[in-house]
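S.K.: structure for this input, please:
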Amino acid sequence: MTTTATDQHTPQRPSWDCSCCGKDWPCSPARIQLSEQYGPRRTDLAVYMAVQLGHAAGDLPAATTSTQLYERFIEWTRP
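M.R.: Predicted coordinates:
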């Protein structure tokens, strides 16, 4: 599947909403795109998402808990 820039579900900072669909990033389409991009390298995907979690932790409101961030950014990367 080929995607164009307008098909890319990327985060908008500092809200961390998807630039394409407006949902919390990583939205379902972003998770699919990232899974396809990283393929069998699930550990690399988890490391990338951990870095994104670190950035998001600094941007998102203090009301966002570490559990919520883990569930949003990391949990889905597990096989």
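S.K.: CA atoms for contacts and neighbours, from now on please.
M.R.: Will do.
S.K.: tell me the contacts of the residue positioned nearest the centre of the chain?
M.R.: Among the residues of the chain, the one closest to the centroid is residue 26, at 3.2 Å (Cα atoms, centre = their mean). Applying Cα atoms under 8 Å, 6 or more residues apart in numbering, we find residue 26 in contact with 9, 10, 11, 18, 72, 73.
S.K.: second chain to compare with the first, below:
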Amino acid sequence: MLRTRLPTPGRGPHPDRPRATGADTPHTPLRPMWCCRADGQPWPCAQARLLLRAEYEGNPIGLSIYLAGLMYEAMRDLYRLNPYDGPQPRALFDRFVAWGGRRPSPEPPS
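M.R.: Next up is the predicted model:
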């Protein structure tokens, strides 16, 4: 019997976005709880989403990749904090990735 062991994935991206814009406290995640450093809301908070959209304007694929990596890191942290009653995967996907992937609808053929 052939046994293959897949390597354990490495750590995802460092949550350093959105970049500080002169505010006293940046809207970056406070780990391992994944709440916003500035306003205490679940990260990405509304302000962080606006700043991320502005930073990744014209690069929605890059934003989706960045957010998917952070979702992976959040899952790792949040399930370690509370392995029996952690957030549902769908809720984390909606919180981290789903909002960033909106793209304009394709134009109908002429």
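S.K.: returning to that earlier point: counterpart of the residue nearest to the centre of structure 1 in structure 2?
M.R.: Using TM-score structural alignment, the partner of residue 26 of structure 1 in structure 2 is residue 44.
S.K.: ditto for residue 68 of structure 1
M.R.: In structure 2, the residue matched to residue 68 of structure 1 (TM-score structural alignment) is residue 91.
S.K.: show me where structure 1 has its helices.
M.R.: 28-38, 42-59, 66-73 (DSSP state H).
S.K.: which part of structure 2 lines up with the longest one?
M.R.: Under TM-score structural alignment, the match for helix 42-59 of structure 1 in structure 2 covers residues 60-77.
S.K.: average offset between the matching stretch and structure 1?
M.R.: With mean Cα distance after the TM-score superposition for structure 1, stretch 60-77 of structure 2 departs from structure 1 by a mean of 0.3 Å once superposed.
S.K.: buried residues in that stretch?
M.R.: 63-64, 66-75, 77 (16 or more other Cα atoms under 10 Å).
S.K.: same thing with stretch 15-24 of structure 1?
M.R.: Judged by neighbour count (16+ other Cα under 10 Å), stretch 15-24 of structure 1 contains these buried residues: 16, 17, 18, 19, 20, 21.
S.K.: quick one: which of the residues you listed sit in strands?
M.R.: Judged by DSSP state E, these include 17, 18 as members of strands.
S.K.: nearest to residue 3 of structure 1 among the buried residues of stretch 15-24 of structure 1?
M.R.: residue 20 (12.3 Å; Cα to Cα).
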